[in-house]
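> the following comprises the amino acid sequence and a computationally predicted model.
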Amino acid sequence: MQLNGLILSLPKEIKLLIGAFIIVLSIGFYTGLLFVGETSSANPNGIEEQYLGNEDDEDAQVMRFKKSDKEMLTLVHNHILSMSIIFFLVGLLVSITRLGRKLKLFLIVEPFVSVILTFGGLYLLWAGMLWMKYVVMFSGILMTLTFTFSVLIILKQLLQKTSS
């Protein structure tokens, strides 16, 4: 079965379903990023403070405490499971777009690496490996860029006329 470019020949109803799904999924994804920006200042030190607390910082405007074992395990568990499902579904859709093989493989595989680095990195940061805040920041940015690029490719190809 030829998958490359299959999205171009799907019936309008299926294209509409995929488009609606991708738009709603993107709203949820980017809302999560807004939450990250609000809670961690979207910088390495803000990430560290969010998970390790800031009780020692007398100048802190908002007091934060180190996350508990249960909070961290819940956060890592929930995010790895939900993000793996999100990227599995997006990867399936990317697999039926018309793209070069290497780019397609990168867009399909990279988000899973970033999910492990981001949320595994948060756990390791919380456990005391402070340099992981930079890995978390980089992998989170890469995951977001990959998601955005994948979504744009999917939407663009959904809007194209049926390929002959």
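In hand now; what should we look at? Numbers count the residues shown, from 1 in each chain.
> contacts, neighbours, all on C-alpha from now
Will do.
> secondary structure element for residue 162?
Assigned by DSSP states H and E, residue 162 falls within no helix or strand.
> quick check, it in contact with residue 6.
No. Using CA atoms under 8 Å, residue 162 makes no contact with residue 6, being 9.7 Å away.
> one more structure, for comparison:
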Amino acid sequence: MKYNGLLGTFPSEIKLFIGAFVVILSIGFYTGLMFVNETTGAKPAGITENYLGNEEDEDAEVMKFKKSKREMLTTVHTHILSMSFIFFLLGGLVWLTKLPKKLKLFLTIEPFLSVLLTFGGIYMLWSGMLWMKYIIMISGALMTLTFTLSALVILWQLIKKQATT
């Protein structure tokens, strides 16, 4: 079955439907990143403080408390499930683009590893493995990079005119 470049051959109404999905999905994804920045300051210390609290910091502007086990399990569970669906759907579209197979493989498999490292890392950080804050930052950045590249490739190939043969 030939699927490389199939996305560009779809009728315009299906391209519009897929494009609308990718744009709205991206708005949701980047809104989530804004929330992460708001709660952690996108810094290792902010990540630690967000999950382990800052009760001992007398100079803290906002008092934060250690998350309960229930809160942590809910956060990890919902994010792993929802991000799996996001990257499954986005990855399915990536496989229909015209790109080298190895790049497609990276863009579609890496996010699952990053989801596991990011949200598993958050749980391990909460459990006391403080060095995980660095893994969380690296995997979160890589997840964002692969999401961005995938969305841009899909949108570009949806609007690009197909060469006639």
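That came through fine. Keep in mind that this is a model prediction, so the values were computed, not measured.
> so where is whichever strand or helix holds residue 27 of structure 1 in structure 2?
Following DSSP H and E, one finds residue 27 of structure 1 within helix 12-40. Mapped onto structure 2 using TM-score structural alignment, helix 12-40 of structure 1 covers residues 12-40.
> what's the average distance for the matching stretch when superposed on structure 1?
Following the fit onto structure 1, the mean deviation recorded for stretch 12-40 of structure 2 is 0.4 Å by mean CA distance after the TM-score superposition for structure 1.
> any idea how far residue 145 of structure 1 is from residue 4 of structure 1?
22 Å (CA to CA, to the nearest Å).
> cool, and residue 104 of structure 1?
9 Å.
> which neighbours do these two have in common?
With contacts defined as CA atoms under 8 Å, 6 or more residues apart in numbering, the residues shared by residue 104 of structure 1 and residue 4 are residue 95.
> which one's more surrounded, residue 162 and residue 6 of structure 1?
residue 6 (17 against 14; other CA atoms under 10 Å).
> that one - nearest residue in space that isn't next to it in sequence?
residue 96 (5.1 Å; CA to CA, 6 or more residues apart in numbering).
> can you pull out the helices in structure 1?
12-40, 44-52, 69-95, 101-115, 121-126, 132-159 (DSSP state H).
> select, out of these, the one closest to residue 58 of structure 1.
helix 44-52 (13.2 Å; CA to CA).
> the closest one packs against which elements?
helix 12-40, helix 121-126, helix 132-159 (3 or more CA pairs under 8 Å, 6 or more residues apart in numbering; DSSP states H and E).
> hmm, try it at 6 Å
For helix 44-52 of structure 1, the packing partners by 3 or more CA pairs under 6 Å, 6 or more residues apart in numbering; DSSP states H and E come out as helix 12-40.
> buried ones in the helix it packs on, by neighbour count?
15, 18, 19, 22, 29, 36, 40 (16 or more other CA atoms under 10 Å).
> so the residue nearest to residue 6 of structure 1 touches residue 5, yeah?
Yes. Using CA atoms under 6 Å, residue 96 of structure 1 is in contact with residue 5, at 5.5 Å.
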